[in-house]
Structure formats: structure tokens, C-alpha cells
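> predicted model follows, preceded by the sequence.
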Amino acid sequence: MRAINMKISVFLQRAAFLLLLVGGVISLSGTVFGQTTETLRSEIEKRNSLILELEKEIKGYESRLNALDKEAKTLQNTVGQIELTEKKLQTDIRLTEQRIAAASRNITTLTGEIEDKNAGIEKNSAAISEIVRRVHELESETLVEILLREDSFSVFWDTVESLGQLQANVHKTVKELQTLKVSLEEKRTLRTKEKEEHVSLAERLVDQKELETANRKSKLALLKETKNQESNYKKILSEKQALKEALEREIRDFESQIQLEIDPNSLPQIGALLRWPVDNVSITQYFGNTPFASQNPQVYNGGGHNGIDLRAPNGTIIRAAANGVVTDTGDTDRACDGASYGKWVLIRHYNNLSTLYAHLSLIRAEPGQEVKIGDVIGYSGNTGYSTGPHLHFTVYAASAVRVTDEYRSKVCGTYLKLPLSPRNGYLNPLSYLPGIR
């Protein structure tokens, strides 16, 4: 009898110890690679605070650049704009560096938490398995047998009650384990997202440094071209504007000769099928300007502006307006400097629309590349004919637009590679974009 009591007592003591162990390992250890999680979180909070300060500083630069953009186009103002852009780009770089560091810390913290949770799951599982094994051993002696052999009912009921509490605690621990496993998967998902963000930020940092270098070179080129003389600057501006207008007329005449019937049923219904290609939306020039365009806002007739212009300081991220495939990319400045789209990207979407992104400073898309809505495809700039950094955004009926490098411009005296479309192939972008909040 004493042997049985001793067996039960020893079992309950060991079970209690195992449950204490279980409770102790569910919580995090609080240490990640030699640093407490509190220390890591404190560092992350400090970086987030610095990130907010840098974002505020960038907004200040953008506000000043917008104000300069509205002033007269003088050499002094243009140089000032380039210098202010350089400060903004440098701050962009600092911001991205801080975001990379914050992402690294987040990854470290999440990795530590994942390891702790894995360890907790393993130890809890082992403890529960041991308890179950010992319960099975104890059950080889039935309660009836124990009752018949006990000297008193009180010892029997104490044993039964202890076993019941043990069973309840095991049940509770199993539930906690299930919660722990769910939390583990959530942490793994968060870490995957942080790693993807880290890669994206590292790529952006490379781009931003390239943009800063190009911006600095543009200032030197401008001063060299104008010989730092306002009169030379005005003359160059006038010549570029005349070239741009002549090329536009030439292209418009050429496109008017393209005969292509577009099935209206092939066009998607008007609605928010596209996203804005910039995160902060401000329209500086609208689509078309003719009575026909007003009466038929979805279709362009060749008069006025064949897209919309969006305010986008140099280096602004440009995103794909919808899922699709990159039709082609190009740079008209290579053949006819300062007269047309400059660096551009054309995307054909799965909804029978195509979109053009022009005046880019840097292209981050390749022909044939599949893109998803919101993907980075480039950065805004001032290439081609542009009185200031912005994004020119055009929407076409996908079946109507073609990229050709066989168009010989009499105005430029060379072949140009650019998208061309009949007049009825141009669509009003606002017909397919969401309203501005």
C-alpha cells in the first residue's frame, strides 16, 4: 500500500514540476542574441522617431520645390531648384538608410521571438508527452484497486482530486501550445515581409544614390551649356520649346493618318480600374482642352494634352497603375534631346488598357517584365521636354498603341522610338482612376 502511495506521490510531484516547467517556457526569454528585446524595441522606437523627422524634412523640401516650380523660369531659379533637389535626394538617402536599419532590427527581434517560441513549443510538447506517459503508467493500477487497498477514503479522494487537477492543467497547457503555434506563424509571416521590405529598401538606396549623382551632373551640364548667363538660358529654353511644338505637330499629323477602328465593347467600363502612379496625387495639367473632349471625356481627339501631368519632385517613386506586362521602354533624348517624352515606360494591362509613364529620371522596368499593381517601375524626373520635374501619364486603348523605332522625324532629322496611336486610341486617364481624396 505504501508503495502505491509512494508511486502516486512521486508521480504527482514530477507532474507538478513538469507543469511548472511548461508555464516557465511559454513566455519569451527576453533575450535576443545577447540583447534584451526591450533594448531592441527601444532602438527601433528611436529610429522610427528619426524616420518621422526625416519625412517631415522631405515634405518641407517638396513644398519649397513646388513653390519654385510656379515661379518664372530663370537660370537662377532653375539652379536653385536643382540644388534644393539635391538636398531632398540626400535626405531621401538618409531616410532609406534609417528604414533599412529599422527593418534589420525588426528582423533580429522577430528571429529571436521565433526561436524562443520554437523552444517553448518543443519543451512544452516534451513535458506533456512525459506527463501522458506517466499517467499511462499510473493507470495500470485502477482506481478501484487503489480504493480497495487504501486505509482511508481521504487518501483516495486526494489522489483522485490531484489527478483531476493535473488533467485540467494539461488541457490548459495544450490550448496555450496551440496559441503559441498560431503566434509563431504570425511572427514568421511578419519576418518574411520585413525581409522583403529590406531587399526593396536596399534596391531603392542604390537607385537614390544614382539619382543624386545624375542631379549633380545636371547642374554642371546646365551651367556649362548656358555659360552661367541668363540670356543663354532664355535662348536655349526658346529653342527647346519651338522644337517640342514642331515635333508635337509632326507626330499629331502622323497619328491622324493612322486608320484604326476600335471596338467600343473592347474598352472597359469607366471606373477605378487603375491606381494612381504616384502616392501623393496633385494634377498640374489635365487631359485635352477641346469641346469634343468635354462632350466625350473618355476619348481624345488629337487636340491639347494627350494625358495628365502629376506633380512629382525629382526622385519620386513611380508605380505600375495595374497588373500587366511591360511593352517597352525608351529614351527619346538619345535621338532628339529635350523634345519629347524623355525616358518612358509603356505597360499593357490585362483590362485592355495600356499606360505610359514619361519624363522619368530612372527606369526600373524591362520589356516583357510582368508587373503587379503598385510595383516600382521608375522614378520621376525632368527628361525630354519638361519645364520641371513631373510625371506625364497617358492611358491608351491597348489595341491601339504601338511602339515604333522606324518613325523618322523631319524635325529631329533622325529616327525616334516612342509609342504612337491614332487619335481615338487615347483615353482620358481620369475615367479609370479613383477620385482624389
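Okay, I see it.
> only C-alpha atoms for contact and neighbour calcs from this point on.
Will do.
> list the buried residues in the strand of greatest length in the chain.
In the chain, taking DSSP state E as the definition, the longest strand is strand 353-363. By 16 or more other Cα atoms under 10 Å, the buried positions in strand 353-363 come out as 353, 354, 355, 356, 357, 358, 359, 360, 361, 362, 363.
> how close does the fourth one sit to residue 420?
Which is residue 356. 11 Å (Cα to Cα, to the nearest Å).
> then the first one?
Here the criterion is Cα to Cα. By it, residue 353 lies 14 Å from residue 420.
> one more: the last one?
Distance, residue 363 to residue 420, by Cα to Cα: 20 Å.
> using CSV, please lay out the buried residues of strand 353-363 together with distance to residue 179.
Formatted as CSV, the buried residues of strand 353-363 follow (distance: Cα to Cα, whole Å):
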residue, distance to residue 179
353, 47
354, 47
355, 47
356, 49
357, 48
358, 51
359, 52
360, 49
361, 49
362, 47
363, 46
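> return the member of those residues nearest to residue 58.
Set against residue 58, the nearest of the buried residues of strand 353-363 by Cα to Cα is residue 361 (18.6 Å).
> residues in contact with the closest one?
Contacts for residue 361 were tallied using Cα atoms under 8 Å, 6 or more residues apart in numbering; they are 211, 314, 315, 343, 378, 379, 380, 381, 382, 383.
> for residue 81, same thing?
Here residue 81 is in contact with 65, 68, 69 (criterion: Cα under 8 Å, 6+ apart).
> picking up where we left off before, among the contacts of residue 361, name the ones in helices.
Using DSSP state H, the members of the contacts of residue 361 that fall within helices are residue 211.
> gap between the longest strand of the chain and the chain center?
Computed by Cα atoms, centre = their mean, to the nearest Å, the chain-centroid distance of strand 353-363 equals 18 Å.
> check stretch 411-421 too.
34 Å.
> in that stretch, which residues are buried?
Buried residues in stretch 411-421, counted by 16+ other Cα under 10 Å: 411, 412, 415, 416, 417, 418, 419, 420, 421.
> next up, a second structure to put side by side with the first:
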Amino acid sequence: LEAVQGQSQTLEGEIKKINSNINQVDLSIKSSELTIDKLGLELDSLHNEISDAEKEVSLKEKAVAQILREFQKGDDETPFLIFLKNKSLADSVFEMQNLSDLSNGLSVEINNLKEAKENLSGKLEETSSKKQSVQTEKENLKNKQLILGDTKSEKQSVLTQTKNQEKVYQQTLTELQKKQAEIASEIEVMDEELRLKIDPSALPSKRPGVLARPVSGGITQEYGATAFAKYGYRGKWHNGLDFAAPIGTSVYSAEKGIVVAVGNSDKYCNKGAYGKFIVVKHENNLTTLYSHLSLQKVKVGDTIERGGLVGYSGKTGYATGPHLHFSVFSSQTFKMDSSRTCGLLPYGGDLNPADYL
């Protein structure tokens, strides 16, 4: 941590970090482009397989129709009539055996036709799924390109504000650290008051799976009075979990719910608080916060499913590097309120997310 923060204490270090983020998003874009190309090839292959499957179904249908026509020729004749019309017992037995073979053949061809249609149906479903994957990946690509543009703008903004001079950067950094400490203290005091109002009986039982992990990355900072919270956040309490999430990582809703807040604290206090954030209220009396995002993909009032995309991770707000800050609040205590130093912010009686993940 000290090494990371030490590097960011210089203008050169800050620009290096931003360049690293730009490269990270650029690689992610290239990965999306490769995925789209791969899915395109798979779709082409599936279209060929579907064409073959359709031909097979057509052949099987013709085979069944032919057997039915032959079968219907003798369908009205009883074994006794067959015996009377033939000159010998051998001819009668042969014709009856032929009808039996036709019946068995019909059964086989019907089963073959059924299998061919099931195969075709499976290919069509797979194609539909692949097309959806292509659309999703194209949307991801478009969003990552937006994130790349924003990250490049951040670099230009830093250079413009500091006039590329270390002295100016250090002055700006000192002012920022003072503001960050004030904001962290204000959030801590408010959340502590709201924690006292939590009604445990209104909360779901603590067990794994109540909420889904919002990203696949590992936990980099625990909940509560950690050493990092005291030093890194200029406060004594970390009101959530931090997850490793390279810039541009998809962030998903932990449970079905309604989006109740979408904001960007950087508009009021750049690098001072949560940055771009989203808040989702769930039916189980829990409310979740996703912050430091690079891009938000939902709006207030949207209903989102468990696992639905809410946005992409980033390092907006007070963040030493790209990650996702994830908080869980008791819904009855949650509120959006104006802070003294950083505009409208989310507050609530926070809970340990690890109790529900």
C-alpha cells in the first residue's frame, strides 16, 4: 500500500498509473474484438450445420412419407384376405412379413426424423444464444471504448491542471488529501448513527448466497475497522468490501431490485468520495452500493435482475487504483443526503457484505 501511495504522490507516478489504466482498457477492447471474431466464426459454422440438419430432416420426412404410402396399400387387408388372394401359403406369409417390415421400418424412420428435428432445434437454440453473446460483447466493446476515452481525458485533465509541474501537483494533492479526510469523517459519523437504527429482525438470515458476488475478482479490503481504513481512507471504518476489478470490468447486481440512486460525487468534489455510484434496493430489506465505477448502465427506477449489468468498474472518486467498492445497507436506514463537503451522497446503516455473499 505504501509503495502504491508513494508512487501516486508524484505527478510522474500519477501519469504512469493513468497510462497503465489506458493500456488495461486497450487490452480489454482487443480481447472483446477477438471474442466477437471467434463468435462470428462459430455462428458461420452453426449456419452450415443447420443447413445440413434441415436437409437431413427433409430426407427423413420423405422416407416416412414413402413408407406410409406403401403401408397404406395393404392397410385395409386382414391376414385372412391376404391368405385368400394369394395362390400359396408361402406368398401369403411373404406379404404379411413385408407389411410387418414396413411397419417396423416406419417406426425406425419416425424415430430418425424425431432425432433429426431435435438436432435441428438444438442448433437453432445454440445459434440464438451465440447471437445474443455477440450482441452482449459488442455492447461491452462500445462501453469499453467510452471508458478508454474518459481515461485519456483524465490524463489530459491532470496535465492541464498541474501545467505538468510537480510543485503545482503537490499543492493540489495536499488540498485533496485534506478534503478526503473531511469527507471520510463525515460519512463515518453519519453511517455510525444509522447503524444504531438497524432492526436485525427485519434482515435476512446471514448465510452464503443471499447476495451474489458483483464481480469475480478477489476481496482486497475487508469490512470494518481495518488498518487500511484507518490509514488509507483517512477514517477508522470501511463500510464495505473492496474487490479487485481492472478498469472496465463488468459489475453485476447482487440481487433483483430497483435502482434507487445513480450519481457521481466527482461533480462536486473530484476524487473525494464514491465517484460514479449506483444503489439498488432489494426485496429482502437489503440495499447495495456499487462505487468507483467508470461507466453506469442503469438509471433510477430501473428494475434489474440478479446478475444484471449495472456498470463497469473504474477508479472514480477516492480510489488509489481501479477496484469495486461494494456496500450493503439495511434498507430501512438508507438515504441519499447532502454532505457538507461533497454534494449528494448515499448513507446507511452498513452491514458486513461477507455475511450474505
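Now that the structure is in, tell me what you want to look at. Bear in mind that the values here come from a model prediction, so they are computed numbers and not experimental data.
> tm score of chain vs chain?
Overlay of the two chains. TM-score (TM-score structural alignment, normalised by the length of the second structure): 0.88; 349 aligned residues with a Cα RMSD of 2.8 Å.
> which one of the contacts of residue 81 of the first structure is nearest to residue 185 of the first structure?
residue 65 (45.3 Å).
> just give me the neighbour total for the closest one.
Using other Cα atoms under 10 Å, the number of residues around residue 65 of the first structure comes to 22.
> show the contacting residues for it.
Residue 65 of the first structure neighbours (Cα under 8 Å, 6+ apart): 81, 84, 85, 313.
> can you flag which of those residues belong to helices?
81, 84, 85.
> how about the last one, what's its partner in the second structure?
If you follow residue 85 of the first structure across to the second structure using TM-score structural alignment, you land on residue 21.
> hang on, its match packs against residue 151?
Yes: the criterion here is Cα atoms under 8 Å, and residue 21 of the second structure meets it with residue 151 at 7.3 Å.
> ranges for the strands of the first structure?
So, for the first structure - with DSSP E - the strands run 31-32, 35-36, 283-285, 308-311, 317-319, 324-331, 343-349, 353-363, 370-371, 376-380, 390-397, 402-409, 414-420, 426-427.
> so which bit of the second structure is the longest one matched to?
The aligned range for strand 353-363 of the first structure in the second structure is 286-296, by TM-score structural alignment.
> show me what contacts the alignment partner in the second structure of residue 385 of the first structure?
Mapped onto the second structure by TM-score structural alignment, residue 385 of the first structure lines up with residue 318. Residues near residue 318 of the second structure by Cα under 8 Å, 6+ apart: 180, 271, 272, 273, 274, 275, 292.
> ok, residue 318 of the second structure to residue 153 of the second structure distance?
Residue 318 of the second structure is 18 Å from residue 153 of the second structure, by Cα to Cα.
> then residue 145 of the second structure?
According to Cα to Cα, residue 145 of the second structure and residue 153 of the second structure sit 12 Å apart.
> neighbour count winner among those two?
residue 145 (17 against 12).
> wait, the more buried one sits on residue 29?
Yes: with contacts defined as Cα under 8 Å, residue 145 of the second structure counts as touching residue 29 at a distance of 7.1 Å.
> the aligned partner of residue 429 of the first structure in the second structure and residue 127 of the second structure: what is the separation?
Per TM-score structural alignment, the equivalent position to residue 429 of the first structure in the second structure is residue 353. Distance of residue 353 of the second structure to residue 127 of the second structure, computed by Cα to Cα: 38 Å.
> kindly report the same for residue 82 of the second structure.
Residue 82 of the second structure is 52 Å from residue 127 of the second structure, by Cα to Cα.
> what does stretch 265-277 of the second structure correspond to over in the first structure?
Counting by TM-score structural alignment, stretch 265-277 of the second structure corresponds to residues 332-344.
> ok, now stretch 168-182 of the second structure?
Going by TM-score structural alignment: stretch 168-182 of the second structure matches residues 232-246.
> the matching stretch vs the second structure, mean deviation?
Superposing on the second structure places stretch 232-246 of the first structure at an average distance of 1.8 Å from its equivalents, by mean Cα distance after the TM-score superposition for the first structure.
> tell me which residues in that stretch are buried?
In stretch 232-246 of the first structure, counting by 16+ other Cα under 10 Å, buried: 233, 237, 240, 241, 243, 244, 246.
> nearest to residue 18 of the first structure among the residues you listed?
Residue 18 of the first structure lies nearest to residue 244 out of those, by Cα to Cα, at 81.5 Å.
> quick one: that closest one and residue 337 touch, right?
No: Residue 244 of the first structure is beyond contact range of residue 337, at 9.8 Å (criterion: Cα under 8 Å).
> any chance of the contacts of residue 81 of the first structure in a markdown table, plus distance to residue 222 of the first structure?
Listed next are these as a markdown table, based on distance: Cα to Cα, whole Å:
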| residue | distance to residue 222 of the first structure |
| --- | --- |
| 65 | 18 |
| 68 | 17 |
| 69 | 17 |
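> preserved in the second structure, out of those?
Comparing the contacts of residue 81 of the first structure with the second structure on both residues aligned by TM-score structural alignment, their matches' Cα atoms under 8 Å, no contact is found in both.
> what residue of the second structure is the furthest out?
residue 87 (76.9 Å; Cα atoms, centre = their mean).
> pull up the gap between residue 253 of the first structure and residue 364 of the first structure, please.
Here residue 253 of the first structure is placed at a distance of 32 Å from residue 364 of the first structure (Cα to Cα).
> cool, residue 304 of the first structure as well?
Using Cα to Cα, residue 304 of the first structure is found at 29 Å from residue 364 of the first structure.
> the first structure: which residue goes with residue 72 of the second structure?
Residue correspondence to the first structure (TM-score structural alignment): residue 72 of the second structure is matched to residue 136.
> neighbours of that match, how many?
Using other Cα under 10 Å, the number of residues around residue 136 of the first structure comes to 11.
> next, count neighbours for the nearest residue to residue 47 of the second structure once chain neighbours are set aside.
Closest residue to residue 47 of the second structure apart from its sequence neighbours, by Cα to Cα, 6 or more residues apart in numbering: residue 127 at 7.8 Å. The local packing of residue 127 of the second structure (other Cα under 10 Å) involves 19 other residues.
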